[in-house]
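Undergrad: this is a predicted model, with the sequence first.
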Amino acid sequence: MTGLPLASVPGRWLVVAAALGSGVAFLDGSVVNVALPAIGRELGGGFSVLQWVLDGYLLTLSALLLLGGALGDRYGRRRVFLAGLVLFTVASLGCGFAPSGPVLILTRLVQGVGGALLIPGSLALIDSTVRREDRGRAIGRWAGLSGVAAALGPFVGGWLVDTASWRWIFLLNVPLAAVAFVVTVRHVPETRAGAPGRLDLAGAAAVTAGLGGVVYALIEIPVAGLTAVTGGAAVAGVLALAAFPLVERYASAPLIPLSLFRSAQFTGANLVTLAVYTGLGGALFLLALQLQQSLGYSALAAGLAFLPFTVIMLLLSGRIGALAQRIGPRAPMTVGPVVAGTGLVLLVRAVPGASYAAGVLPGLVVFGLGMAITVAPLTSTVLASVAEEHVGAASGANNAVSRVAGLLAVAVLPLAVGLEGGGDAPLGPGFGRAMVVSGVLCMLGGVVGFLTVRRGTAVRPQLLPGVQHACQEPGTRAP
């Protein structure tokens, strides 16, 4: 098979199907933050429920993302993509009609499983079907369409919460996913790689149990205290995470080949990802709450507040990626996280009584500029640090690291700064401490980038600009 030309009708339909499928997952990731106060008011359960509404989705998504890609390679990328669409849609219906906090959390966990099949599958469909000379443009179009979905998320979510109900942010996924399903069935051919070795189910189980145990303990210990259940979850989670590299070492087809980490640059770039996206995930989660619960914004106003950040990301990420091709990624990966961290520290001014122009806008603009400088060079550095045959595994590993960073941020940051809000309770001084901690984490990422990224590192221009990162969270990530 020589591949479909992008200019052909099947080629265009393929990009539409892939963008719609990943778009519902990216849209879902960006609309939920602004709906959290409304969810808390209706379902109750306190601050830990709001944490679980976000982390339930991120837990299964991040833990199963690599397995989702492996399943597509082995059993058919279109088949697994369609399965992800169906599962994500059914879970979205469950979220929309959830009668209680625990039911919503359960359906969010299922949504994450669907997302783990959708997100790697969407790019794999393009990479395996579009002819080689057109893949860069196809990925660019996919990135643009998916980015629009993520960018519209806070605005659409806020509007739905204010005019209808928070439940519609989940029900909105149903018609979009239905269109994606029909287009995929009618226009997308099946491909598979026939992956060698046994499927690494043990690795997937270890990382899922590990992350689940640790996150459960971090969220529930402030509520329930250190009990046999919470303490046991923490111990079991740590042991499972410690076992994960051992499982990968002996797996015939590991989810993450440990040989990748022999590259200091690959390891360093992933440490930068962990630092920057931990700061990003925690800060945006808490800022959405701060705007509504402490500053009195409506859900729509809170969604619109993120607009400058989104616009800066969409306008500058590609241009910075092109600049990094010429000058190398070391400078932007050093400067970008420091600028982003400075923006987060500026958000300590987003307190009751402060105007949007003085308290919120400067921090979001500087933060958006720093993230735009960072995202594309970071992704290209990860891909350029490994051999060509390991690019897919490297991309998947880095994508998973960014999700794990957001997962841990939502669980750890509130505990670290003493936040105990919930419902309509203001976040208090803990919000400012959280912004400082998030900012320092981003800045540390810049230090790691300076120490680990070599000057003049080659990039893979056909894969820019890092859309998988920029299309997640309130209009932020690009792979």
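TA: That came through, no problem.

Undergrad: okay, CA-based contacts and neighbour counts for the rest of this
TA: Will do.

Undergrad: how many residues are close by Arg319?
TA: 15 (other CA atoms under 10 Å).

Undergrad: gap between it and Val366?
TA: Arg319 is 17 Å from Val366, where distance means CA to CA, to the nearest Å.

Undergrad: nearest spatial neighbour of Gly121, skipping sequence neighbours?
TA: Phe81 (5.3 Å; CA to CA, 6 or more residues apart in numbering).

Undergrad: correct me, but Gly418 touches Gly430?
TA: Yes - shown here, Gly418 and Gly430 form a contact pair, counting by CA atoms under 8 Å, at 6.0 Å.

Undergrad: and Val86, what does it touch?
TA: For Val86, the residues meeting the contact criterion (CA atoms under 8 Å, 6 or more residues apart in numbering) are 114, 177.

Undergrad: helix or strand next in line after whichever strand or helix holds it, which one?
TA: Per DSSP states H and E: Val86 is located in helix 77-96. Note on helix 77-96: by DSSP H and E, the next helix or strand toward the C-terminus is helix 101-129.

Undergrad: this is the other structure I want to compare:
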Amino acid sequence: MTDQPPMPTPFPGRWRALGVIAVAQLLTALDATIVNIALPTAQHDLGFGDGQRQWVITAYTLTFAGLLLIGGRIADRLGRRTALLGGLGGFALASAVAGLAPSFEVLVAGRAVQGAFAAVLAPTALSSIAVMFTDGRERGRAFATYGAVASSGAIVGLVVGGALTELVSWRWCLLVNVLFALGALVAGTRLLPRTEPHADVPLPLASAALATAGLAGLVYGAAHAATHAWTDPQVWGPIVAGLAVLGSFVVRQARSAAPMLPLTLFRDRSRAVSYVAIASGVVASFGLSLMLTYYFQAVLGWSPLHTGLAFLPLSAAVSVSGYAVSGVLARTLPARWLVATGVTLAAGGIGLLATLDLGSSYATTVLPAMVLLGLGMGGVFTPAIQIVTSGVSPRDAGVAAAVANVAMQVGSSLGVAVLNSIAVSATRGYTGSPDPRAALVHGYATSAGWVAAALAVVVVLVVAGLSGRATSQHSPSPSGSARLEQEPTEGATR
């Protein structure tokens, strides 16, 4: 009988160390939403315009998306412990800068640096769990804990953001990160296992810079459409430049022997369509949550805390739908119909928001719209991420899941920028009721109409592009990109 290799000795303090990792993940998830509720107050305090407000969100998601694929390589090069502690310290410093920002420009800069350190924290946290927990059953429990924190972060962010804005100050939506990050940093110096750095691990800095700059060009151009026509050079110029830079990134990846982003992932039609579905789902949820935040506070006159609580049905619907799909339906129904049904429900919910006017009520219009959107998004993400992580080689499994996370961040960045521009332009061109609130609602409804139309196109794309294969039950969860630390990057040696 062949001898089996001995099981690696588990790290003795792994469960206490998991607490530090959970806080790190909570910070990255929390900051995707906690500032949303505070935006109207921050805008009034710092005096920036409607056309600029989306940068407070997209500055974070943009750097997060552009640097996420290199984040795992940084952890390999520095060592996971050093990368995680450095990420926590950097996140705390960036949060302090943003929270104390005297101007809009400093606030956006702080948010961008937050996103950069989040791009290091997210893959480092996941890889640390994979290494510390060697027993299969324990690892499953650890990842379940991590997933619960990741999925609840957005919900916590909305409620906590509303409470802090109303009871203390909008600045504490950012400053609270300093307390959590520094606490985790101090605990991490005692609890996290020491790991060896690998100075020979290359960092694809050029590729990361191209990806981030290209995405920034697209978002910058889309954001300028709020104050200029789409045919204005200040709009299409940055967009064309961004596309050119992204084209250079693609060429670089195609020519690399060990690319940061293996383009072979997109040769599978079902996987490529699933990435589109994931990105479109985030466009809908992030873009419209920003619009509804302003609708609740600027039109209905609700407090920040009331606004945060109003979003709870959306979060609950996402959780219920995700559990039902992953626990029951994914075992019996083809992924094509699960994803298509999810996008259809989301389109129906957004379509309801496209009917908003001053006479609409939360109970009859907004609530059913949020429930439909939540049920739809919960039905999209689980099977779509299972598709993108199935059928790939072990060396590409982690990066395939990481690209799904990138799709989420890109969807939120572009979605918020484009939808904000559409809403501001529609509000400016409104000629109906003299009530200024009517113009605002018209802008929000117009944005919702464009999203509903886009999601209808995605439904057709999903039905035509996805195969009928069933989803796998052994794929990584939607909350992260496990095994990212095992993946090759540009210039890596094996």
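TA: The structure has been received and is ready for your questions. A quick note: this is a predicted structure, and the numbers were derived from the prediction, not measured.

Undergrad: just to revisit the earlier point, aligned partner of the residue nearest to Gly121 of the first structure in the second structure?
TA: Aligned by TM-score structural alignment, Phe81 of the first structure pairs with Leu84 of the second structure.

Undergrad: contacting residues around that match?
TA: So Leu84 of the second structure contacts 75, 120-121, 124-125 (CA under 8 Å, 6+ apart).

Undergrad: so where do the helices sit in the stretch 151-300 of the second structure?
TA: Secondary structure of the stretch 151-300 of the second structure (DSSP state H, counting those that start in this stretch): helices located at 172-191, 205-224, 233-255, 269-294.

Undergrad: what packs against the next helix or strand after the longest one?
TA: Sequence-wise, the next helix or strand beyond helix 269-294 of the second structure is helix 304-310, with elements assigned using DSSP H and E. Of the remaining helices and strands, those touching helix 304-310 of the second structure by 3 or more CA pairs under 8 Å, 6 or more residues apart in numbering; DSSP states H and E are helix 136-167.

Undergrad: mind listing what's buried along the lengthiest helix in the first structure?
TA: For the first structure, the helix that runs over the most residues, judged by DSSP state H, is helix 9-43. Buried positions in helix 9-43 of the first structure, judged by neighbour count with 16 or more other CA atoms under 10 Å: 10-40, 43.

Undergrad: SS state for the closest residue to Leu218 of the first structure other than its chain neighbours?
TA: Distance criterion CA to CA, 6+ apart; nearest residue to Leu218 of the first structure, sequence neighbours excluded, is Ala411 at 5.8 Å. Following DSSP: H, G, I helix; E, B strand; the rest coil, the label given to Ala411 of the first structure is helix.

Undergrad: burial count for Ala411 of the first structure?
TA: Using other CA under 10 Å: Ala411 of the first structure sits among 23 other residues.

Undergrad: how about it, what's its match in the second structure?
TA: Counting by TM-score structural alignment, the partner of Ala411 of the first structure is Ala417.

Undergrad: next, the contact list for that match, please.
TA: 54-55, 58, 219, 222-223.

Undergrad: what's Ser128 of the second structure aligned with over in the first structure?
TA: Ser128 of the second structure maps onto Leu125 in the first structure, by TM-score structural alignment.

Undergrad: cool, and Leu93 of the second structure?
TA: Checking TM-score structural alignment: Leu93 of the second structure goes with Val90.

Undergrad: over to Ala163 of the second structure?
TA: So Ala163 of the second structure corresponds to Trp159, using TM-score structural alignment.

Undergrad: can you get me a residue count around its match?
TA: With other CA under 10 Å as criterion, Trp159 of the first structure counts 23.

Undergrad: secondary structure element for the most centrally placed residue in the second structure?
TA: Closest to where the C-alpha atoms of the second structure average out (CA atoms, centre = their mean) is Gln409, at 4.0 Å. For Gln409 of the second structure, the enclosing helix or strand under DSSP H and E is helix 394-428.

Undergrad: buried ones in that helix, by neighbour count?
TA: 396-427.

Undergrad: which ones are touching the closest residue to the match of Ala163 of the second structure other than its chain neighbours?
TA: Sequence neighbours aside, Leu300 is the residue nearest to Trp159 of the first structure in space, at 5.0 Å (criterion: CA to CA, 6+ apart). Shown in contact with Leu300 of the first structure (CA under 8 Å, 6+ apart): 34, 154-159, 161-162.

Undergrad: export the residues you listed to a markdown table and tack on distance to Thr184 of the first structure?
TA: Putting those into a markdown table (distance: CA to CA, whole Å) gives the following:
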| residue | distance to Thr184 of the first structure |
| --- | --- |
| Val34 | 31 |
| Pro154 | 27 |
| Phe155 | 28 |
| Val156 | 25 |
| Gly157 | 26 |
| Gly158 | 30 |
| Trp159 | 30 |
| Val161 | 31 |
| Asp162 | 34 |
